[in-house]
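A.B. asks: sequence plus the predicted model coming up.
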Amino acid sequence: MYLLLIGVFAVQGAAVFRMPETVVRRPGAFASMVPELAAPPGVRGALFAATPMLFATWALAGFHGSLGPALARHLSGSDSTVMAGLGLFLLAATGALSALLFGRVPPRAGMLSGGVLLAAASLATFTAIGAGSAPGLFAGTFVAGVGFGAGIQGAIRTVVAHALPGERTGVMPVLFVVCYLGMGVPSVLAGTLVVHGGGLVATARQYTLFVLVLVVAASIGLLLTNRSTPRSGR
């Protein structure tokens, strides 16, 4: 009964205090949901410098998300679900904390720090796989998480700082496409190699070497890229 009265009063109140709509309905609602991809001239230099780092960062994240759980079980000799998911937890937790910590670091320095940490994580993971060490794998995952947060934070801030407010709706989707390609394409290829190639361990070592080369190339490219003044003032 009380709920019914409350509902009646709510409907009456909405009818009494309803404000007239001030926006005119226009066609094109579905078209407005289509993502806009744009790389304005003032953003292209920063985008060129950040794209390899974004791809490499998410490629390493894709490794820990695709091969990581099976590799953790293989190296530890345990069928525990906790053991399989521990690496992803470490990556996500350290990545989130790292993104907060590196939020005060200049974007370019954040990207370079992320590259160094990701290279160290790739080497640690490669060594751990060769030694059959599960603790070494998790240590490499921890370092990868720190590098992930630093690299993502620095790369996105670098590009956004060069985009004017009206350009960001087209620039951000470009960054997301690069991130998803970096995470998805190498992971799918690695899964194919696990099944039809040399198996889990061999593919994992090849994957880490691939990421290492990618990160080093991205870091060198960043160092060789000329610095420019942000247009947005950030």
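C.D. replies: Everything's here; your move.

A.B. asks: okay, CA-based contacts and neighbour counts for the rest of this
C.D. replies: OK.

A.B. asks: name the element Pro27 belongs to?
C.D. replies: Following DSSP states H and E, one finds Pro27 outside all helices and strands.

A.B. asks: okay, now the one to match up with it:
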Amino acid sequence: MASVTALRSRRRLPVLGRRGAFRLHASTLVALLAASSAPTPVYALYQAAWHFSAMTLTVVFSAYVLALLVALLTAGTLSDHLGRRPVLAGALLAEAVAMAVSAAAQGVPELIAGRSLQGLATGVATSAAGAALLDFEAPDRPGRAAVANGIMPVAGMAVGVLVSTALVQYAPAPTRTVYLLLLVLFIAQAAAVRLTPETARTESGTWRPIRLLHLLRPTITVAPASRPGLALAAPGIVAAWALGGFYSSLGPSLARLIAPHAAHATGGLVFFTLTAAAGLAGHAARALPARTVSLAGAALLIPGALLTLAAPHLHSLLALFAGTALAGAGFGGVTQGALRLLLRPAAPGERAGSLATYYALSYLAMSIPVVLAGLLTNLYGLQASVALYGATVVALTLTGLIRAAHLPHKA
């Protein structure tokens, strides 16, 4: 008996401590969102090689977002029931497969297939990794996980677009290299997840097919204690992520409209500016009250959108980047404040579902306006599309701020 026990002990995988597991899951969020933004600088190369329109570009972009929404609405709570570790490891391996499909793409259909699979995997993985951050939060540093959930995704988007922009400019096979690097990273992270302790209270019989089908029904789950915070932040969330979608998909096209002879890297740097400013603003505001941060971030979206709207008329890249930086600071404030309002009151068994709902709202706001903007661009041109987009974001933000002024301060 002693020898059997010793053998099992030798076979047991080492387990990361709380701090190591927290850092691993934070890095996973960075990698997932880096992969989501990495294609942004590559889209111009695809357009040049495959000769597709702005509308097709927004369809490719939205394929990822809509698949992610499906995953969030059906599988966002899986890690609360099946366990963080198996759900996250499986999603990361699926993410690696998606990178392989995208690297091998020879046309728009394959690109859409790769992005769709990536969206499904990301939807499952982000809610699981975000909830795990809360599980592994150090007791003596409360609130750190909510801050990380706000900063790591935008930091990931910034890193993804910056590295991809550099690869487009300097690396061989730029439409493949970034995906292959991410593929290796996701496989390594999937293996590392096995070294973390399980924190979710899994349910007996959960793996049975009937039980799994029940769990995969489309649902919207928000912790009851988190609903007032979500109601306060929702307009800002929609406005911020709608702007994020615009900069991600059409930002490079807008940069080319303003400066047709600028380097390819310029388009990618537009989205990098947004996400870098968001990450810095979120980090700087981490000690301020969540309500204040959320509303101040929403207010910054207005001058950001207006300056971006004016940039084509001014023929000024400086105006475009200044507007993007302001919008990015607003984006960071909105996401930081909203996640703290949403996650702090949630019980452990409500975390993945609440995060999935936040991401579902965010990506819904990111995808539908972008598809409409692509259609408007085809019909009336990019400049008219930018004007309508910016005006809509400003109107939505003002509506949210006026509404927030009439809500009880405890929300």
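C.D. replies: Nice, thanks for sending it over. As the structure is a prediction and not an experimental result, all values here were calculated from the model.

A.B. asks: aligned to Ala319 of structure 2, what sits in structure 1?
C.D. replies: Alignment note (TM-score structural alignment): Ala319 of structure 2 maps to Gly136 of structure 1.

A.B. asks: do you know how far its match is from Ala61 of structure 1?
C.D. replies: From Gly136 of structure 1 across to Ala61 of structure 1, the span is 17 Å (CA to CA, to the nearest Å).

A.B. asks: report the contact partners of Gly267 of structure 2.
C.D. replies: Shown in contact with Gly267 of structure 2 (CA atoms under 8 Å, 6 or more residues apart in numbering): 41, 251-256.

A.B. asks: and of those residues, the nearest to Pro153 of structure 2?
C.D. replies: Set against Pro153 of structure 2, the nearest of the contacts of Gly267 of structure 2 by CA to CA is Pro41 (18.2 Å).

A.B. asks: to which residue of structure 1 is that closest one aligned?
C.D. replies: Matched across to structure 1, Pro41 of structure 2 finds no residue, judged by TM-score structural alignment.

A.B. asks: and for Tyr363 of structure 2?
C.D. replies: Aligned partner of Tyr363 of structure 2 by TM-score structural alignment: Tyr180.

A.B. asks: ok, Gly136 and Ala61 of structure 1, which is more surrounded?
C.D. replies: With neighbours defined as other CA atoms under 10 Å, Gly136 of structure 1 and Ala61 compare such that Ala61 has more, 24 against 18.

A.B. asks: now for the closest residue to the more buried one other than its chain neighbours, how many residues are close by?
C.D. replies: Leaving aside its sequence neighbours, Ala61 of structure 1 sits nearest to Met183 (CA to CA, 6 or more residues apart in numbering; 6.6 Å). Look at Met183 of structure 1: counted by other CA under 10 Å, it has 24 neighbours.

A.B. asks: show me what contacts the one residue sitting closest to the centre of structure 1?
C.D. replies: Closest to where the C-alpha atoms of structure 1 average out (CA atoms, centre = their mean) is Trp58, at 5.1 Å. For Trp58 of structure 1, the contact set (CA under 8 Å, 6+ apart) comprises 148, 179-180, 182-183.

A.B. asks: neighbour-wise, which one of these leads?
C.D. replies: Phe148 leads the contacts of Trp58 of structure 1 on contacts (other CA under 10 Å) with 32 neighbours.

A.B. asks: of the contacts of Trp58 of structure 1, closest to Ala120 of structure 1?
C.D. replies: Ala120 of structure 1 has its nearest neighbour among the contacts of Trp58 of structure 1 in Phe148, at 11.8 Å by CA to CA.

A.B. asks: any idea how far the closest one lies from Arg18 of structure 1?
C.D. replies: Phe148 of structure 1 is 49 Å from Arg18 of structure 1, where distance means CA to CA.

A.B. asks: one more: Glu36 of structure 1?
C.D. replies: Taking CA to CA, one finds Glu36 of structure 1 at 35 Å from Arg18 of structure 1.

A.B. asks: comparing those two, which residue is more hemmed in?
C.D. replies: Glu36 (13 against 9).

A.B. asks: need the counterpart of the residue nearest to the centre of structure 1 in structure 2.
C.D. replies: Matched across to structure 2, Trp58 of structure 1 falls on Trp241, judged by TM-score structural alignment.

A.B. asks: quick one: which helix or strand includes its match?
C.D. replies: Residue-wise, Trp241 of structure 2 maps onto helix 227-258 under DSSP H and E.

A.B. asks: which residue numbers in structure 1 go with the helix or strand that comes right after that helix?
C.D. replies: Proceeding N to C from helix 227-258 of structure 2, the next assigned helix or strand is helix 265-284, under DSSP H and E. Aligned by TM-score structural alignment, helix 265-284 of structure 2 corresponds to residues 82-101 of structure 1.
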